[in-house]
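> Here is a sequence with its predicted model. Questions after.
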Amino acid sequence: MLAEDAQVYVISVAAELAGMHPQTLRQYDRLGIVSPRRTRGRGRRYSWRDIEQLREVHRLSQDEGVNLAGIKRILDLEAEVARLTQQVEYLRSFAEPGRRVFTAGPTGDVIAMRRGQRARMGEQRSTGGAIVLWRPTRRTEITYR
């Protein structure tokens, strides 16, 4: 059995499995809606996950009446939710019942500490291995160190 991410289907096979014309797949690739991996010769190779995504695009377009810009936005938001869900699960792996997991670093950053690690007051160097969860800037973002 192949993995969902195995890039094995050429465009004609992927189009047939998704119930679409190959030109439609090319258009979706150009628009960044479903972008398969490329071979050295620049040929498209689709995975089963790509084909499932193509089917979802088709469903949203035909059954729900969503335009391509809306579909792209929906797919981007779903990818963001999946990324954030994975990040939450990662941060939960730090948690132990009754223990503090987050603290403020010397620069004011909110950081996740390793089990048993405590931030030292007045420490001016980087908290090696810590994850910066929030940094007070104009644009809030989550970064990894």
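Great, that's in hand. Numbers count the residues shown, from 1 in each chain.
> hey, let's count contacts and neighbours off CA atoms from now on
Will do.
> so which strand or helix has the residue most central in space within the chain?
Most central in the chain under C-alpha atoms, centre = their mean is Arg83, positioned 4.0 Å from the mean C-alpha point. Under the criterion of DSSP states H and E, Arg83 resides in helix 68-92.
> Remind me what that helix packs against, helices and strands.
Packing contacts for helix 68-92, counted by 3 or more C-alpha pairs under 8 Å, 6 or more residues apart in numbering; DSSP states H and E, involve helix 48-62.
> also this one, for the comparison:
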Amino acid sequence: MPAVDINFDQPIFVISVAAELADMHPQTLRQYDRLGIVSPSRAPGKSRRYSQRDVNRLREVQRLSHEGVSLEGIKRILELENQVAALQHRVSELTQELARRREPLESRIFAAGAAGDVVSLARGQRPRPRSQAVVVWRPRGDL
């Protein structure tokens, strides 16, 4: 049986189904939408559509609420979690960029532009604009 690839961000649940999955009343979901705690997508005709990620977030809101956290506190917690996720994504991007830049120095070429910026170029790549750039390299045999 082939594996099923599920997109957790696909807005597929109408409000009644999402409310049932999250074990909440649909009016509670409307209130959370108004407060900006969980904001579903909108289908043509303005009807709300919830994704699996939205339903999971609703369950997390319910758990925090049962633990005594206010709605403002829950909203702030979710905002901070989003910031952490964005920062983790950025760290991952920067880590990949750093790994890419750790090529052997002899295979790297650098260019200095008229504005004083320095960029790393691939072999055969030319700086833009050519007329105002200085290219520095070291031949492989001259270490």
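Everything's here; your move. What you are looking at is a predicted structure, and each value in this text was computed from that prediction instead of being measured.
> Would you give the TM-score for this superposition?
Overlay of the two chains. TM-score (TM-score structural alignment, normalised by the length of the second structure): 0.69; 112 aligned residues with a C-alpha RMSD of 2.6 Å.
> on that earlier part again, equivalent range in the second structure for the helix holding Arg83 of the first structure?
The aligned range for helix 68-92 of the first structure in the second structure is 71-95, by TM-score structural alignment.
> So what's the gap between that stretch and the chain middle?
9 Å (C-alpha atoms, centre = their mean, to the nearest Å).
> which residues are in contact with it?
The set of residues external to stretch 71-95 of the second structure that reach it, using C-alpha atoms under 8 Å, 6 or more residues apart in numbering, is Gly36, Ile37, Val61, Leu64, Ser65.
> Neighbour-wise, which one of these leads?
Neighbour tally across the contacts of stretch 71-95 of the second structure (other C-alpha atoms under 10 Å): the maximum, 23 neighbours, falls on Val61.
> Just list the residues touching that residue, thanks.
Ile74.
> In the first structure, what residue corresponds to it?
In the first structure, Val61 of the second structure lands on Val57 (TM-score structural alignment).
> Next one: its match from Arg38 of the first structure, what distance?
Note on Val57 of the first structure: its distance to Arg38 of the first structure, by C-alpha to C-alpha, to the nearest Å, is 21 Å.
> for Ile74 of the first structure, same thing?
In terms of C-alpha to C-alpha, Ile74 of the first structure sits 24 Å off from Arg38 of the first structure.
> Between these two, which is the more surrounded one?
With neighbours defined as other C-alpha under 10 Å, Ile74 of the first structure and Arg38 compare such that Ile74 has more, 16 against 12.
> A helix includes Val119 of the second structure, no?
No: under DSSP: H, G, I helix; E, B strand; the rest coil, Val119 of the second structure falls outside any helix and is assigned strand.
> count of neighbours near it?
Neighbour count of Val119 of the second structure, defined by other C-alpha under 10 Å: 13.
> Quick check: most distant residue from the centroid of the first structure.
Max distance from the centre of the first structure (C-alpha atoms, centre = their mean): Gly122, 36.1 Å.
> If you drop the residues flanking it in sequence, what lies closest to Gln52 of the second structure?
For Gln52 of the second structure, ignoring the flanking residues on the chain, the nearest one in space by C-alpha to C-alpha, 6 or more residues apart in numbering is Phe8 at 5.0 Å.
> Please say which position in the first structure the one you found maps to.
Match for Phe8 of the second structure (TM-score structural alignment): Glu4.
> Tell me the spacing between its match and Val110 of the first structure.
Applying C-alpha to C-alpha to Glu4 of the first structure and Val110 of the first structure gives a distance of 37 Å.
> neighbour count winner among the two?
Just comparing Glu4 of the first structure and Val110: by other C-alpha under 10 Å the higher neighbour count belongs to Val110, 18 against 12.
> which one is the more buried one nearest to, not counting chain neighbours?
With C-alpha to C-alpha, 6+ apart, the residue lying closest to Val110 of the first structure is Ala104, at 4.5 Å.
> residues in contact with the one you found?
Val110, Ile111, Ala119.
> mind putting these in JSON lines, distance to Glu16 of the first structure and secondary structure included?
JSON lines is the format used below for the contacts of Ala104 of the first structure (distance: C-alpha to C-alpha, whole Å; DSSP: H, G, I helix; E, B strand; the rest coil):
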{"residue": "Val110", "distance to Glu16 of the first structure": "50", "secondary structure": "strand"}
{"residue": "Ile111", "distance to Glu16 of the first structure": "49", "secondary structure": "strand"}
{"residue": "Ala119", "distance to Glu16 of the first structure": "57", "secondary structure": "coil"}
